[in-house]
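Undergrad: sequence and computational prediction follow.
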Amino acid sequence: MEPGARAVPATLHTLRKNIDSIPQGVQSVVEQFSVPRQQIISDLNNVSHSIGFTIHSLLKEQVYSVLEAIQGRAQDLQNSLHHLQILHKTVRTLTHFQDELGLALRDRKESTVSLLDSPHCTSCARALGKAQSLEPGADYSRVPSVEQVLKTLSGLPKANFPDLIDQGNSTFNSMPDLAVAKMAQVVQDLKDEVNKVSKKVQSIADSFPVSDYTQPLNDALMQAENKSRPYLQEVKHYEKYRWIVGIVLCSVVLLVVACNLLGLSLGACGLAMREDPSDYESRGEAGAKFLLVGVGFSFLFSWLLILLVFATFLVGGNVQTLVCKNWANQEIYKFIDTPGNLPPSTNLTQLLNLKRTLNLTSAYQECKKGAGLWDVLQLRDAYDLEDHLHLSQYTRDFQKRLDNFNLHFEEIHFLDGAGRRDLETFRQSGIDQLDYPMFQAEMQNPVVRTSLEDLARDLEGLRKIQRNITIAGRLANESQALWKIQNATVLTQEALVVKLNESVQFLSAMAPHLQLLLKQTMAEIALIETMLPVQAQRLLRHEIGCFTRKELGYFSQYLNWVRRTLTEDVASCQPLATALDNGRVILCDRIAEPWLYCLRGDLSLPHPPRYSSQAIGRGLRHLQDSDSR
């Protein structure tokens, strides 16, 4: 009895603790809002910089392309102006050298032709043809003039293109910092909204009505636990009496057994030693007396043991049959649910506030499966959980602030008025309309139609074969004069022609694409200056939309978890079913069933010895007859 009795208050205490833990469990669930709250606050700390960086990353290709185009057109303007100046200066220099070269060649031509045509000049006919070609080859006065173009581009660039590019680049790169500064207030407002949501979530625990339903049960369990403890003390007290009674009964049984054993032993011993009549008579008589004492004790105490067995079988058997068996197969719950079996005042369905669709049997089965009090008690009628866990009531203001936020990005001007005028002047300068093929055609003509080097070498060769010393000296003089013109004028002009050719090549390669490049650059600048704020605003709305969905996902996930936890885990009625099962185990397995097992097999009850008074009398007479003999 004692272990089962001791388990009663322990079971009641455990069940009461489980019921007491429901409000703390609800509060713990509510406090777990700190997890999504910290995540949302962390996201808010980074959202402004993240949005600004995203906008910057998505637009930087277009912006950098425009800045690169502006830098390219500014470089084209600088290079074109540089090459135009070289071209103009070189043409003027070549024209000046051309006049000097023409006078020098004319003098050398007359002198050399007259010398080579002299009859005293030996083998001079072959060199005479070259001497007659001593004339300027290219006429640079015929190339188009670039003076008008230079006049148009004079003073350009008036705008500081490097500063414009740096300024545009710096303004665009400051977008993330601008977003942080512009969104600082709305981020703080959103953090305040999250703190307000924490207070709203706390209202779930404050208004959750489980305690209203569990408090009466908790009070009843407290009262039952308090009342059971004195009984436990009584059980401990009577446990001493049980031991005393048990020891006494066992001692009586042992005494009966001992008397029987002694009687039989002494009787058998007396029969074995019958040669001595005196010993035989005393031992046999003592054995008979012990048997008589054993019979007396058996008849004296057997009715007490029979009553004990009867009482235990009566109580234990009825409890086992009527209560335990029906409790194990749940028939007892059906009996309680059947109208009329219990008084109307003890309707457990109403007392426990079970749902109208449930009775004690179905409620026990649902609790056994792990159902929550939410599904067993009539909580839905008193508390609309869905209304308290509706997402919009927690996120309405949060989402509204994000939807109403609007960040106006400042307009970025990649070119000021001076820069636009410079590029427009460059486009209308006519640099692309110059006759570059005429430049190239004229530069293909040699500076001198014949090679002064070849003619000078020929004259030196002729000098060596002349017999006339005077002719030989004149040939040497003419050769030296040609070398002087070659080194002093022709080589200089050829170098200028190479330099001129580089500028013409650059300008002729750029000129066909100049108008298209400038138009595209101006159009790209106008487009990006117009579309950049619009695209930035569109990207801002998109990023805010993504951020809103992400944060609302945290709220939704938490509220879904709260719904599942409150209805399935925190307010679970499984401990009630477990307590009922524990009660059955205490009553049946620990009290009633051990009685029956003990009485059926484990406890050997003393039985009266199978001796009658007639048998004892015959034994005594037999002893007397043996004594007389």
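TA: Happy to help now that I have it. Numbering: from 1, shown residues only.
Undergrad: switch to C-alpha atoms for all contacts and neighbour counts from now on
TA: Fine.
Undergrad: which stretches of the stretch 251-400 of the chain form helices?
TA: 277-318, 325-328, 331-337, 348-351, 360-368, 373-376, 379-382, 385-388, 391-404 (DSSP state H, counting those that start in this stretch).
Undergrad: buried ones in the fourth one, by neighbour count?
TA: Across helix 348-351, burial judged by 16 or more other CA atoms under 10 Å covers T349.
Undergrad: and if you look at the second one?
TA: Buried residues in helix 325-328, counted by 16+ other CA under 10 Å: 325-327.
Undergrad: with distance to I591 added, can I get these in CSV?
TA: Below are those laid out as CSV (distance: CA to CA, whole Å):
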residue, distance to I591
K325, 14
N326, 16
W327, 15
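Undergrad: which stretches in the stretch 401-550 of the chain count as helices?
TA: Counting by DSSP H, counting those that start in this stretch, the helices of the stretch 401-550 of the chain are 417-427, 436-444, 452-465, 469-485, 491-564.
Undergrad: er, the stretch 51-200 of the chain I mean
TA: 125-132, 147-152, 161-173, 175-182, 184-207.
Undergrad: which one of these lies nearest to G601?
TA: The closest of these to G601 is helix 184-207. By CA to CA, the value is 56.8 Å.
Undergrad: report the distance from that closest one to the chain centre.
TA: Taking CA atoms, centre = their mean, to the nearest Å, one finds helix 184-207 lying 23 Å from the centre of the chain it belongs to.
Undergrad: this is the other structure I want to compare:
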Amino acid sequence: MVHLGGAVVLLLLSLISSTEPMEKCPENADLSFLENLTPAPGKSIDMSVGSLEPLYNFARLFIEAVQPNNFPLELAINASRNVPLNISLLVEYEAGYLVCLILAILYVLIMPVVGGVLAWNHLHLKKRSPNKTSTASSICPHMVIILETCLAVVVILLLTGVILAFTTNNKVRENMKPSLEQLSTDIKKVDDILKLIPKNTRAVINGFSIPKREITKELNETGNVIGETLISSFDRSVREALSALALSVQDASGALTNLEKMEMKRKDLQARHRVIQLRLQAIQSELQRIQTGCPDCNVSDASNLETVADFHQIPSVQPQLDQLNGFSSILATNIVREGNLSFYSIPQICSNQLEPTITELVLDLEDSEEYLRNSSGRIPTLRSLSNSVSSLRLAVQQYRRDVDYYDYVRWAVAVVFCMLILVIVILMVVALCLGLPIEYFPSLYSSLTKDRFKHTAVYLLRSAVVMTFFFSWLFLILVFITLLIGGNAHTLGCRSWKSGALFELLDQWEDLFLVGPGYNTTYGINSTHTTNFSQELNSTQNIKVKFQAAEVYHGCMRGESLFYSMHMHEVLNMDAFLNASKYLGVFNQSFQTLSVNLDGVTLLQPDGRQALLKFKSSTLNLIKYTALLDLLSQPVVGTDLTAFAEGLDKAAQLQGNETVKEDLKKVANMTRNLTQLVELQELDAREMSTSVRSMREISQKYQGNADRALNSITETEEAIHLQTPYIVRNVSQCVLKKGERYISEYLDWVRNAVINMVLDCKWLPVSVDNIYTAACLNIIDPWNAFWLCLGWCWALLIPGVILSIHTARHWWQAVPKSLSVTLKDLDSSPGMTKSYKSLK
């Protein structure tokens, strides 16, 4: 607050009233660009495998046992770069599967040999001499029980394996389509968010238009605010000064009007006074003539018929009127109204004078916006990662239907193979159901029934063995193919994800995490901001930031921004980039020199001031108003003319002489006519007295009023011109502070929006975990559990074959040799023909 010591009280009051409101700048408007640009994190997939979890764990343990090697980082890097693979490293990594392949080949080669041996042995036994008998008692009973029990256990395990194989096969099929959809959805989400980074960056930078609009609005209103502040500060003083001026103008106007009336009435009174004197003399002469001609007539005395007030003694006020002649033109222009218009035109004057500076500041703001837009090319956008994710997204979309179709084919083939195993298991189960009761409860069956059931059970077991020899190699091929695909998918994808080896591959992947330029790389503007801008921008193109993918993942899980977890702050210094001084340099300089010239604002124009000074120096106070009022207060005629005329009428009535009578009546009429003139003279005298009294009042105060008006106007004008620089400075500082707040708030929001919103990555762990869940837990784990169950069944088929062969041999030996004759007899029996043929 600025106080001017030594000034008049009015000036001090105006300073105090003008500076108080300027210390309180209005609060900033609500910036609508503070929007939340943070991507919404996706919803995690619920994964509940239930009772199959132990089976999945066992499959993982088996795969890790088959493929215990570490993640083949070098092979993966070469594959990603389309470099020829190192065969020795590939063989070393796939050594477990090569061993499985060798075992499978050996199995496929050995199975025909073993099958041929068993077939030869079976045929050789049939060619033995029928006299050579063998009994069931050749095998130890305990061994038989163990043999049959083991076969039953194997069959139960086979049945369990088949059920689990069906379950896991269907699980893979059920999860395939939703998981592919989920995989596509999450990859699409990641791709969309990465593509939104440049768009959101553009939206953040384009937000500069809002503070620019607010600042421009403030700038355009600066002149008006300065003017309104001046008006509000000096409105009372100006009203008082103009009121004093109006009072002085009123005095001058009243004086001019009254003087004109006085001069006009003076002329009328003096002219009429001469007429009255002449008529009075005529009446006196006529009465004297009548009195001379008729001495005995009782005629009224006409000696008092004389004027009392001598209006010729009224002085002329023409000199004073001449002194006020220049004021008539001032009254015509209404100097008070002109003073009001001049004072209230201050806002427009300020706006007009500040318009060039405001235009320069607005252009500077536009340059700042353009500079910021071009400089935003230095903000990292992860365009290379976005391109990689887009390629992955296209690949998923392209091959999703094919993968689903091939999985359907796999599911159908697996169902066929499972059905074959199920048939083999059912043959074994039925054989056991026929043979075991006879072994342990022989008394419940007749001899023929027992022999027939055993014969049937033997054929069922042999059929199961034959089907096993025919299809087991196909089972093995399916198991190996699914193991190779699922096992490598688990070790290369799922296990490497858990161990973090996949992150190491991403760290070595060239052109994946390049910090590319922003959305706008044009920098052709001509402004003070573009110095060395192109060099700064080119220095940030395609920079490989040094960070670890695992660090990014875990940092995003902790809620860190990609700006820090990817070490983008080492590439772009946000504090220097968003330094408000870059955008407020010209702004501050222009406001430091802001000024307004109000020399053209005057409450009283020079001609009006001269007229008021002339009015002040006029001789209105030299007129003898009291003597003039005394003169005007005197009667016009010393005799009451009406009474005198009535006296003449009475005297005429008393006259006998008609001539005298008529003469008196004529004189009476002349008197009455003169009465009207006298009354008009008295009226003008009264009116002139009113003007004189008004002039007497004006003469007493017109000089003081003029002095007050001139002093008040002078002091107010001086205060306005003296206070204007301070008001301009305070208002400009207020606008400057508001502009700085707008820019600072916007730049702070840009920093927060880019770091904590645009580059927020809370969505990343959720999406990546969903991809892991969809691919590994929902597809690969059931896939591996399926081949494990299928391999389980295949592995159990081997002991099942061995046990089935021995069990069938034991049961076959227990069938009597006479059974063939009996069966032939039964063939001829109508009731048994059909059932026997079916068993045969």
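TA: Nice, thanks for sending it over. Because the structure is a prediction, the values reported are computed rather than measured.
Undergrad: if we can go back for a sec, highest average neighbour count across the helices of the stretch 251-400 of structure 1?
TA: helix 373-376 (a mean of 22; mean count of other CA atoms under 10 Å).
Undergrad: and that one, what does it pack onto?
TA: helix 360-368 (3 or more CA pairs under 8 Å, 6 or more residues apart in numbering; DSSP states H and E).
Undergrad: what's the helix or strand for the closest residue to A775 of structure 2 other than its chain neighbours?
TA: Excluding its sequence neighbours, the residue lying closest to A775 of structure 2 (CA to CA, 6 or more residues apart in numbering) is S179, at 6.8 Å. Here S179 of structure 2 sits within helix 141-206, counting by DSSP states H and E.
Undergrad: run the angle between that helix and helix 346-375 for me.
TA: Per axes from the mean of the first three to the mean of the last three CA atoms, to 10 degrees, the angle that helix 141-206 of structure 2 makes with helix 346-375 is 140 degrees.
Undergrad: and the next element down the chain from helix 141-206 of structure 2?
TA: Proceeding N to C from helix 141-206 of structure 2, the next assigned helix or strand is helix 209-220, under DSSP H and E.
Undergrad: hang on, the earlier thing: can you tell me which of the helices of the stretch 251-400 of structure 1 comes nearest to P533 of structure 1?
TA: Closest approach to P533 of structure 1 among the helices of the stretch 251-400 of structure 1 (CA to CA): helix 391-404, 17.8 Å.
Undergrad: in the superposed pair, what's the mean gap between the closest one and structure 2?
TA: Compared with structure 2 after the fit, helix 391-404 of structure 1 shows a mean deviation of 1.7 Å (mean CA distance after the TM-score superposition for structure 1).
Undergrad: start and end residues in structure 2 for that helix, please.
TA: Counting by TM-score structural alignment, helix 391-404 of structure 1 pairs with residues 580-593 of structure 2.
Undergrad: how about residues contacting that stretch?
TA: 357, 361, 364-365, 368, 529, 729, 732-733, 736, 740, 743-744, 747 (CA atoms under 8 Å, 6 or more residues apart in numbering).
Undergrad: returning to that earlier point: and the helix holding S179 of structure 2, what does it pack onto?
TA: Using 3+ CA pairs under 8 Å, 6+ apart: helix 141-206 of structure 2 touches helix 346-375, helix 383-440, helix 763-772, helix 781-814.
Undergrad: take those and write them to CSV, including distance to V754 of structure 2 and mean neighbour count.
TA: CSV is the format used below for these (distance: least, CA to CA, whole Å; neighbours: other CA atoms under 10 Å):
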stretch, distance to V754 of structure 2, mean neighbour count
helix 346-375, 14, 19
helix 383-440, 15, 17
helix 763-772, 16, 21
helix 781-814, 40, 23
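Undergrad: select, out of those, the one closest to S712 of structure 2.
TA: Shortest distance between S712 of structure 2 and these, using CA to CA, is found for helix 346-375: 18.9 Å.
Undergrad: how distant is that closest one from the center of its chain?
TA: 26 Å.
Undergrad: ok, average deviation of that helix from structure 1?
TA: On superposition with structure 1, the mean distance recorded for helix 346-375 of structure 2 (mean CA distance after the TM-score superposition for structure 1) is 3.7 Å.
Undergrad: helices or strands next to that helix in the packing?
TA: Packed next to helix 346-375 of structure 2, using 3+ CA pairs under 8 Å, 6+ apart, are helix 141-206, helix 209-220, helix 222-293, helix 581-592.
Undergrad: now distance to D825 of structure 2 too, for these, in a markdown table please.
TA: Formatted as a markdown table, these follow (distance: least, CA to CA, whole Å):
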| stretch | distance to D825 of structure 2 |
| --- | --- |
| helix 141-206 | 31 |
| helix 209-220 | 108 |
| helix 222-293 | 126 |
| helix 581-592 | 115 |
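Undergrad: of all those helices, which one is nearest K661 of structure 2?
TA: Of all those, helix 222-293 comes closest under CA to CA, at 9.7 Å.
Undergrad: what does S565 of structure 2 correspond to in structure 1?
TA: Here S565 of structure 2 is matched to V376 in structure 1, going by TM-score structural alignment.
Undergrad: residue in structure 1 paired with S534 of structure 2?
TA: For S534 of structure 2, no equivalent position in structure 1 is identified, counting by TM-score structural alignment.
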